[in-house]
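Novice: requesting a structural model of the entry that follows:
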Amino acid sequence: MKKRTGLTIVYLLLITGSIAMIFPFVWMVSTSLKTAIDVYSLSIIPENPTFANYIAIFQGSPFLKWFINSLIIAVITTLSVAFFDTLVGYIIAKFHFIGKTIIFITILSTLMVPTEMLIIPWYLMSSELGWTDSYWGLLFPGLMTGFGVFLMRQFMESIPNDILDAARVDGMGEFKIFLKVAIPQVWPAISALCIFSFLSNWNAFLWPLIVSHSEEVFTLPVGLSFLASGEFNTKWELIMAGSTITALPLILVFFLLQRYIIKGIVLTGMK
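Specialist: Below is the predicted model:
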């Protein structure tokens, strides 16, 4: 009886937490289907649902261009992080060379620096190289991450050296060992890293806002901030419509790769 009561309390807490997490998303979708007059009503179900807001953001702004820009930035940075962070993590974990510990500590120290403190050096670097208001300017801060190197180094440590030595005895080169032997062993960790990287770069706002000056290179978060700001009021129905479309790729990525996230968490716990 006590066990059943405890489970009931746990389920009630989980249901309450789920409702609290889902409700803002439901409200966002609901508001995106409301007219400008009904946007401040407290009803969740729109009285006069309309898709006019979705049509308006595509017709009245380069929303599709912003969507493509965000997709390009998120995909390229995710692929770069997945490859280079995994490669650096593998080298630090499985090779012995002078200064390895110092290099690793230096990489870890970057995690303690707030992003806001890096904005000025990033912008000065972009200005010197002529990368402002360009894809390169948006891309380069996210091409490698200290967190990714740390994560992959920890997982690479779990690969038995005997497996790598056996591959060397069979005549495989070091880079081929990395691709054919090491990566399959840590694929759940790579998948989790890809998801974190994609979400981070898809939702990035501060740096794209600073480095981009024209609508042609705006990403979705930056574009949305300019899209619905009127002179006297904020067009919440347009913001919510754009935000709903923005959330769709994130939901798709989660549903496609959620089993890798769970597997990565399980393996981390086993370690």
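
Novice: C-alpha only now, for contacts and for neighbours.
Specialist: Will do.

Novice: just to check, residue 30 is in contact with residue 48?
Specialist: No - with contact defined as Cα atoms under 8 Å, residue 30 does not reach residue 48; the gap is 10.8 Å.

Novice: which of the two has more residues huddled nearby?
Specialist: More crowded of residue 30 and residue 48, by other Cα atoms under 10 Å: residue 30, with 20 against 9.

Novice: contacts for stretch 167-187, please.
Specialist: Stretch 167-187 is contacted from outside by 87, 90, 152, 155-156, 159, 163-164, using Cα atoms under 8 Å, 6 or more residues apart in numbering.

Novice: oh, I was asking about stretch 139-154
Specialist: So stretch 139-154 is contacted by 73, 76-78, 80-82, 84-86, 88-90, 92-93, 107-108, 110-111, 122, 186, 189-190, 193, 201 (Cα under 8 Å, 6+ apart).

Novice: pretty sure residue 97 is in a strand, no?
Specialist: No - assessed with DSSP: H, G, I helix; E, B strand; the rest coil, residue 97 is coil; it does not lie in a strand.

Novice: what's the separation between it and residue 67?
Specialist: 44 Å (Cα to Cα, to the nearest Å).

Novice: residue 153: which element?
Specialist: helix 146-156 (DSSP states H and E).

Novice: centre of the chain to the helix or strand just after that helix, how far?
Specialist: For helix 146-156, the succeeding helix or strand toward the C-terminus, using DSSP H and E, is helix 161-169. Computed by Cα atoms, centre = their mean, to the nearest Å, the chain-centroid distance of helix 161-169 equals 35 Å.

Novice: residues of helix 161-169 that come out buried?
Specialist: By 16 or more other Cα atoms under 10 Å, the buried positions in helix 161-169 come out as 164, 167.

Novice: could you also give me the structure for this second sequence? I'd like to compare it with the first:
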Amino acid sequence: MIRDALSRGTILFLLSLGAALMLLPFAWMISTSLKAPNEVMLMPPKWMPSEWHWDNYVRALTMAPFGRYFLNSVLVTALSTLGELITTILAAYAFARLSFWGRDFLFSLLLGTMMVPGEVLLVPNYVTLARLGWIDRYEALIIPWTASVFAIFLLRQHFLFVPKELGYAARVDGAGDFRFLWTIMVPIVRPAIVTIVVLKAIGSWNAFLWPLIVTNSREMRTLPVGLTAFTTEAGTAYELLMAASAFVIVPMIVLYLLLQRSIVEGLARTGIKG
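Specialist: Okay, here's the model as predicted:
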């Protein structure tokens, strides 16, 4: 009994310590966003500001067209997530349930592309989009990211654990592959789909390098790129940068908190509940 209590206490302590370490950067961001400029770079660091400058948030939002940046981020995130969801569901079902020549080889080849660093593809992708005339357009921000090998792999593994008897029963009732996929398979693996949606939404919302490369005008930039407005030749206004960063991360934090249970279940489960 004592050993079990000590074990649970140790685990709780380690988890609490890990949570505190994860929250430390967020606490520093909020603290910095409320400081005066002369307090930001003090050594040793000063956690609590002498005076709370809530006006930093107002100043941060007026230094750049963040309303436009926000709309661009919402549009790009929503459409790229929807596109990836459609391609992932169809591809994962094909690799898990359909029989066709070269299926396993194609899937292995697809997994092999995960070994290629994304930075290697920046130049060829940019050249392709330039030839299509998509630079500084929404197509460049959305279409290249409407498919994910990792998402296909994750969802395929969940599809494989759905009993084949369900497919046989659906075909006896006259359901084809498309109907069986959307009415039976998709609801069963909903936690995995929610996980894919959240991971994609967070990745798209926080993307910086690609939107920076393929956009030239301020009207096409997204929120992460818009944060560069606080860095000039004179230096970086860290208190305003932290204030704007707080606005940027809030939507994704809310999304994660709302779907946390489904995310954990989607990543942890290896089959379906009996």
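
Novice: and the TM-score between them?
Specialist: With the length set by TM-score structural alignment, normalised by the length of structure 1, the two chains reach a TM-score of 0.94; 270 aligned residues with a Cα RMSD of 1.7 Å.

Novice: before we move on, back to that, keep only those of the contacts of stretch 139-154 of structure 1 that are in helices.
Specialist: 73, 76-78, 80, 86, 88-90, 92-93, 107-108, 122, 189-190, 193, 201 (DSSP state H).

Novice: can you point me to the longest helix in structure 1?
Specialist: Ranking each helix of structure 1 by length (DSSP H) puts helix 236-270 first.

Novice: how distant is it from the center of its chain?
Specialist: Taking mean C-alpha positions (Cα atoms, centre = their mean), helix 236-270 of structure 1 and its chain are 9 Å apart.

Novice: and that helix against structure 2, how far off on average?
Specialist: Its aligned residues in structure 2 lie a mean 1.4 Å from helix 236-270 of structure 1 after superposition (mean Cα distance after the TM-score superposition for structure 1).

Novice: quick one: list the elements packing against that helix.
Specialist: Secondary-structure packing of helix 236-270 of structure 1 (3 or more Cα pairs under 8 Å, 6 or more residues apart in numbering; DSSP states H and E): helix 2-32, helix 52-59, helix 187-202, helix 220-227.

Novice: okay, buried residues for the last one please.
Specialist: Across helix 220-227 of structure 1, burial judged by 16+ other Cα under 10 Å covers 220-224, 227.

Novice: how many residues are close by the residue mapped onto residue 160 of structure 1 from structure 2?
Specialist: Alignment note: residue 160 of structure 1 maps to residue 163 in structure 2; criterion TM-score structural alignment. If you count neighbours by other Cα under 10 Å, residue 163 of structure 2 ends up with 12.

Novice: nearest to residue 132 of structure 1, out of the buried residues of helix 220-227 of structure 1: which one, please.
Specialist: residue 222 (15.1 Å; Cα to Cα).

Novice: check contacts around the closest one.
Specialist: 205, 208-209.

Novice: can I get these in a markdown table with neighbour count?
Specialist: Output for these, formatted as a markdown table (neighbours: other Cα atoms under 10 Å):
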| residue | neighbour count |
| --- | --- |
| 205 | 17 |
| 208 | 25 |
| 209 | 17 |
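
Novice: narrow those to those in helices?
Specialist: 208-209.

Novice: in structure 1, which residues correspond to stretch 103-119 of structure 2?
Specialist: Going by TM-score structural alignment: stretch 103-119 of structure 2 matches residues 100-116.

Novice: output the residue interval of structure 1 matched by stretch 50-68 of structure 2.
Specialist: Stretch 50-68 of structure 2 maps onto residues 47-65 of structure 1, going by TM-score structural alignment.

Novice: drop anything exposed from the contacts of stretch 139-154 of structure 1.
Specialist: Among those, those scoring as buried are 73, 76-78, 80-82, 84-86, 88-90, 92-93, 107-108, 186, 189-190, 193, 201 (criterion: 16+ other Cα under 10 Å).

Novice: now residue 65 of structure 2: how far from residue 244 of structure 2?
Specialist: Separation of residue 65 of structure 2 from residue 244 of structure 2 (Cα to Cα): 12 Å.

Novice: which one's more surrounded, these two?
Specialist: Neighbour count, other Cα under 10 Å: between residue 65 of structure 2 and residue 244, residue 244 has more, with 25 against 15.
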